[in-house]
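[1] what's the 3D shape of this:
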Amino acid sequence: MLGFRLIAFLIFYASVYCENFNEELLIKDLGHGYTAFHFNFAATTSESVFHSKHYNILPKPIIQILKKYDVDEFHLSISRGIWDERWGSNFISVSPSGAELWACVDQSWFKLTHALSGLFCASLNRLSTNEHFASPIHSYKPSGVPKFSRVSKEVRYSQLPGEALCSENLTPWTKYLPCKAFSGLGSLLRSTSLFKSNYNTMTIGVRRVCLDLECHEIGLELMETLTVVFDRSLLFAKRTSPWSIRSILGSEFKGFCDAANTSRVFILASYEDMNIPLDNKLKVDCLDNRVLAAYSTKDLSTQFISFPFKTSGKKSSPEHSPLVSATKHITGSGSVRGGVKVFLTSRADFNLKIVYFDLIPWYTQVFFSSLKIYGLDPKTQNKTEITPKFHVANYLPTLELVEKGGEAVSVCRGMKESCTRQASVGPPRFPGRCPRDDT
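    Model (predicted):
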């Protein structure tokens, strides 16, 4: 009996030892009187958790979704507002306004969207139908361990622009943190203050990662991030008024999260000077000029949250703009004069290969004969027309012509990775969407 208990204890200890949780808070002054907070929570565990009924770090509902629906990887984001390119590069990949979901799943896309809809109190179940998702080939690829035998070959992508981020989405998202909002950096998340921001985006994603350098052992990584940007002119009398973490987030730090291996706060460098707290600073690599100071939450004093930061609120410099940016505008109105303009801007002094992906609503009819592509030289302002190359990928019926027995051609283009359908028996009223965009 003693030997059995010892073996059981060793198995339990090994399963706990393989689990890891780290949390970070990045603070940066963006110029123009804007301040950004980026929360990053990462949990990893061995894949042996699939064969267990008890979970320590990773939330049980997420593991159940991966097991039941055979999902290899998924990424969900819900955003409100638009990231201004004057703020520079985002902390993570910029997500479109509304809900965005992409996953590596074969047959259970319908069930996955409904399950996530229930977990995060969002209308993600509307993304389950054929009209609302596409299967990109060149743009969205699995970010987990490559060449893994169980990874699905099917990547499905969908958007729901009208889905706004609110406290109903943030509450369940917070509950999947090991310490929830009771301690650690999660205790700084107060919905009444967070939604006073000009921009906020919440993400959660699961993927497979290597647990050792040789990648002999595969594990699961759960990543949760929250990015909020505040306009201090709306919170204080002036943009130059001193501000603190407490005055903006409106909450107190409730101590170190015992489940965390590391819990740190980073103050990132900006183009203007900013005073920083000097007590209990961690050593920062001198080669990394992006970080002004780093602190461990285990050693933070009670005065840190109330420390008054002072910045001048100057306008940001063009040199802090992102390397590549994209904007899209609607022009005109109706099916005759209506159109879409997309601007891709590269600030690099070297050549870049860019894949542009755009999910066109299924009810929108696109006329490829009107497509025009121009290249603009920023120095001379000379505009050069570029002739696009079209490739017929496959033949698929439109949603309207399926029952009529008609046939439609699916046309894809290299620069804009999306498809539309042109009926061979006349233009359909509802051209549908292209499920595959092979080129």
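[2] Every contact and neighbour count from this point should use C-alpha atoms.
    Will do.
[3] Pull up the gap between the closest residue to Phe195 other than its chain neighbours and Leu359, please.
    Nearest non-adjacent residue to Phe195, counting by CA to CA, 6 or more residues apart in numbering: Cys166, 7.5 Å away. For Cys166, the distance to Leu359 equals 24 Å [CA to CA, to the nearest Å].
[4] May I ask which helix or strand encompasses Ser158?
    Assigned by DSSP states H and E, Ser158 falls within strand 155-160.
[5] And for Gln422?
    Gln422 belongs to strand 419-423 when assigned by DSSP H and E.
[6] what comes into contact with the top helix by length along the chain?
    Ranked by residue count under DSSP state H, the longest helix found in the chain is helix 2-17. Residues outside helix 2-17 that contact it (CA atoms under 8 Å, 6 or more residues apart in numbering) are Ser46, Val49, Asn56.
[7] which one of these sits closest to Met202?
    Among the contacts of helix 2-17, Asn56 lies closest to Met202 (CA to CA), at 23.0 Å.
[8] Not counting sequence-adjacent ones, nearest residue to that closest one?
    Per CA to CA, 6+ apart, closest to Asn56 is Val16, 7.2 Å.
[9] What about that neighbour, how many residues nearby?
    15 (other CA atoms under 10 Å).
[10] tell me which element the residue lying closest to Ala115 once chain neighbours are set aside falls in.
    Closest residue to Ala115 apart from its sequence neighbours, by CA to CA, 6+ apart: Ile65 at 7.4 Å. Here Ile65 sits within helix 60-68, counting by DSSP H and E.
[11] give the contact list for Glu385.
    The contact partners of Glu385, by CA under 8 Å, 6+ apart, come to Lys372, Ile373, Tyr374, Gly375.
[12] Does it fall in a helix, a strand, or a coil region?
    strand (DSSP: H, G, I helix; E, B strand; the rest coil).
[13] Could you do Pro172 as well?
    helix.
[14] need the contact list for it.
    Going by CA under 8 Å, 6+ apart, Pro172 touches Leu119, Phe120, Cys121.
[15] With adjacent residues omitted, what lies nearest to the second one?
    By that I understand Phe120. Asn169 (5.1 Å).
[16] part of a helix, is the one you found?
    Yes. Using three-state DSSP, the assignment for Asn169 is a helix.
[17] Helices of the stretch 101-250 of the chain, residue ranges please.
    Using DSSP state H, counting those that start in this stretch, the helices assigned to the stretch 101-250 of the chain run over residues 109-119, 167-175, 191-194, 232-235, 245-249.
[18] Show me which residues of the fourth one are buried.
    If I follow you right, that is helix 232-235. Within helix 232-235, the residues that count as buried by 16 or more other CA atoms under 10 Å are Arg232.
[19] what packs against the helix or strand where Ile27 lies?
    Ile27 is part of strand 20-31 when elements are defined by DSSP H and E. For strand 20-31, the packing partners by 3 or more CA pairs under 8 Å, 6 or more residues apart in numbering; DSSP states H and E come out as strand 34-46, strand 262-268.
[20] I have a second one here; can you model it like the first so I can compare?
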Amino acid sequence: MHRASVWICLACLFTPTLGLYRGENYKEDLRIQPLRDGRVSTTFSFVTVLEGAVPRNPKVLGQPDESQHYALFPLTLGQILREYAITELHLTLNAGKWNYDNWGHPPEAGVSTGAELWAWMGTSELSTVDERWSGLRNALSGLFCASLGSLDSRRTTSPTVAFPLSGSTPPFGLHELRHASLPSENVCTENLTPFLKLLPCKSHAGLAALLNPQKVFDADWHGMAIHVIWKEDVGVELKLTLQAVFNPVRTSAGKRRDWNLQSLFDRSIERSCPVASSSSVTVIIPEEKNHQITPKIPAHVDGLAVYDFSSSSNFTSPSNIAMYWPNEHSFQYPLPPLLSLTPLSVKRTIHGTTQTRGVLSVSVTNNSPQEVSAGYLEMMPALLTLWMHTLKVEINSQIRSDLLSGLKYHPPSPQSSGRLSPSMLQAVLTIPPKSTLKISMEVNKAFLKYTEHPPDAMRGWDLPGAVFFPLPQSTNDASSGHGWERIYTPPLLVDLPTPDFSMPYNVIILSCTLMTLIFGSVFNLLTRKWVVVEIQE
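    Down below sits the predicted model:
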């Protein structure tokens, strides 16, 4: 730790030499927003840009690649991107449930529970997209210490409409999408440590010094994401984000919603990252006027309080940004009913009285006064079979088939590995204003071999959440006005037909007992000798 501090001090002395990092730019930002339920949303954003860089053409994978010399861009991730010719990459690791109604849309749309990975790759005759997808999953699994290797063909789909290219399309060949999710993946310190190693200053300086794992993983919701996007006029952009929703009311003794950097992260910003071109903390000022913020700034521009922590600013000592409500004795939670902060509210359940059949129900509420059109995507593993002839769309207990269009369904298909691919259901929903649309369909639950069940078979199986997304080039006033992105429903826990795993144990015990009795009796008969022993008086 002392050695790292010495190197950072030396780097600060040579701050004017930032011109040596030609073609690379790094900036960081922290966004803090007090929420109406007393919680505090924090979003860290670390962006590194390789100016003028172009993704590798997959048609030249057999040829030697150009040398990779990075000063700010992480070499470990850059080698993976070049090895498998990745044009665009998105990886998210989240824990918890994002509350859209009370927290609004997140700054980063990817808030699905567990792990979600999707990538765009160009086609090539030298190496197929599926082969490179397998190598990418295993490489990222080792880099971030996550179970991404489990995202095999049983969980991989290609929903191109819901997950389009975020950047530009390279001129070489066609591109294909691969998407997979693992809702049962847990997020822990083993994932945060390699995440921080991708930053130029690691966690020794800059805003990343606030990332205390004991505090971050104690939040009500937390997640990290890695985005690699190619923009034609900019280059390759790497964006690392970490989101967390803290609850100061729960952790404070007086049940107050006051917060500061020290109370949220148990750390403060002691030094700036010398290679960051910009480093700022942005606090979104709440609409209510009975609050105070320190340090005070001359003016709040557009409801934002911006603090500059870059090395070029006057930042020289530790700073602790704080917001408090002096006239509030204790925080009073707002009483329902509360207006939703998002145009759509979604609920999704699966119910049934048996382990073989059930009903999947989805309820979508349009909170806006305008009609909303949204895409609906279900990606179900082969554990469940959707019976499309039972699909019903209802509003106020009246069947409205005209509100569902563009229905596409891909049933599970056998793969070369002998496994079944997941099913994919995609449709366009039209929700009238101030109404609730209900979708229901019957499902069948698969019978698995006893060797295919996980160790905790009685717990059940996690199913990925459904995705609602705005339609491309949508002219809907509600969607364009709110600027909403993808909405993820929480995952479902389904109870499949499970064998009684205690029976093999009982059979083994009974068999061993019988074998012991039989073997012991036969062994005694064969080896014991009967002799007459005379006992003298």
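[21] Derive a ChimeraX selection command for the buried subset of the contacts of Pro172 of the first structure.
    Typed into ChimeraX, the line below selects the buried ones among these, using 16+ other CA under 10 Å:
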select :121
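[22] closest to Gly219 of the first structure among the contacts of Pro172 of the first structure?
    The shortest approach to Gly219 of the first structure among these belongs to Leu119, at 23.0 Å (CA to CA).
[23] Can you give me the distance of the corresponding residue of the second structure for the closest one to Gly149 of the second structure?
    Under the alignment (TM-score structural alignment), Leu119 of the first structure maps onto Leu143 of the second structure. Leu143 of the second structure sits 11 Å away from Gly149 of the second structure, going by CA to CA.
[24] same deal with Leu210 of the second structure?
    From Leu210 of the second structure across to Gly149 of the second structure, the span is 31 Å (CA to CA).
[25] Common neighbours of Leu143 and Gly149 of the second structure, please.
    The contact sets of Leu143 of the second structure and Gly149 do not overlap (CA under 8 Å, 6+ apart).
[26] which stretches of the stretch 201-350 of the first structure form strands?
    With DSSP state E, counting those that start in this stretch as the criterion, the stretch 201-350 of the first structure has strands at 218-231, 262-268, 291-296, 324-331, 339-346.
[27] Can you tell me what sits against the last one?
    Surrounding strand 339-346 of the first structure, the residues in contact under the criterion CA under 8 Å, 6+ apart are Leu323, Val324, Ser325, Ala326, Thr327, Lys328, His329, Ile330, Thr331, Gly332, Ser333.
[28] Output the contacting helices and strands for the helix or strand that it is followed by.
    As assigned by DSSP H and E, the chain's next helix or strand after strand 339-346 of the first structure is strand 373-376. In terms of contacts (3+ CA pairs under 8 Å, 6+ apart), strand 373-376 of the first structure is packed against strand 383-386.
[29] switch to 10 Å and redo it
    strand 339-346, strand 383-386 (3 or more CA pairs under 10 Å, 6 or more residues apart in numbering; DSSP states H and E).
[30] Might you calculate how far that strand sits from the centre of the chain?
    Averaging C-alpha positions (CA atoms, centre = their mean, to the nearest Å) puts strand 373-376 of the first structure 29 Å from its chain's average.
[31] buried ones in that strand?
    Buried-residue list, strand 373-376 of the first structure, by 16+ other CA under 10 Å: empty.
[32] What of stretch 255-265 of the first structure?
    By neighbour count on 16+ other CA under 10 Å, the buried set for stretch 255-265 of the first structure is Gly255, Phe256, Cys257, Ala259, Ala260, Thr262, Ser263, Arg264, Val265.
[33] May I see these arranged in TSV, with distance to Met223 of the first structure as well?
    TSV is the format used below for these (distance: CA to CA, whole Å):
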residue	distance to Met223 of the first structure
Gly255	22
Phe256	19
Cys257	17
Ala259	15
Ala260	14
Thr262	15
Ser263	15
Arg264	16
Val265	17
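[34] farthest-separated two in the residues you listed?
    Of all the pairs that these form, the one spanning the most space (CA to CA) is Ala259 and Val265, at 16.7 Å.
[35] Now do Gly313 of the first structure against Asn275 of the first structure, distance only.
    Distance, Gly313 of the first structure to Asn275 of the first structure, using CA to CA: 13 Å.
[36] my bad, Tyr199 of the first structure
    The gap separating Tyr199 of the first structure from Asn275 of the first structure is 25 Å, by CA to CA.
[37] ok so, going back, distance to Asp349 of the first structure for the helices and strands packed on strand 20-31 of the first structure - can I get that in TSV?
    Shown next, in TSV, are these (distance: least, CA to CA, whole Å):
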stretch	distance to Asp349 of the first structure
strand 34-46	28
strand 262-268	25
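[38] any idea which of these is most buried?
    Looking across those with neighbours counted as mean count of other CA atoms under 10 Å, the highest average goes to strand 34-46: a mean of 21.
[39] hmm, back to that, between the helices and strands packed on strand 20-31 of the first structure, which gets nearest to His138 of the first structure?
    When those are compared by CA to CA, strand 34-46 sits nearest His138 of the first structure, at 27.1 Å.
[40] and the angle for that closest one with strand 20-31?
    Angle, strand 34-46 of the first structure to strand 20-31, by axes from the mean of the first three to the mean of the last three CA atoms, to 10 degrees: 160 degrees.
[41] Just tell me the aligned range of strand 34-46 of the first structure in the second structure.
    Using TM-score structural alignment, strand 34-46 of the first structure pairs with 39-51 in the second structure.
[42] next one: stretch 166-176 of the first structure
    Mapped onto the second structure using TM-score structural alignment, stretch 166-176 of the first structure covers residues 188-198.
[43] Now do the matching stretch: distance to the chain's middle.
    Its chain's average C-alpha position is 15 Å from that of stretch 188-198 of the second structure, according to CA atoms, centre = their mean.
[44] about what we covered before: other SSEs contacting the helix holding Ile65 of the first structure?
    Counting by 3+ CA pairs under 10 Å, 6+ apart, helix 60-68 of the first structure packs on helix 109-119, strand 199-210, strand 218-231.
[45] Give me the buried stretch members for the second one, please.
    Going back to what we said before, that points to strand 199-210 of the first structure. Neighbour-count burial for strand 199-210 of the first structure flags Tyr199, Asn200, Thr201, Met202, Thr203, Ile204, Gly205, Val206, Arg207, Arg208, Val209, Cys210 (criterion: 16+ other CA under 10 Å).
[46] likewise the shortest one?
    Going by neighbour count (16+ other CA under 10 Å), the buried part of helix 109-119 of the first structure is Trp109, Phe110, Leu112, Thr113, His114, Ala115, Leu116, Ser117.
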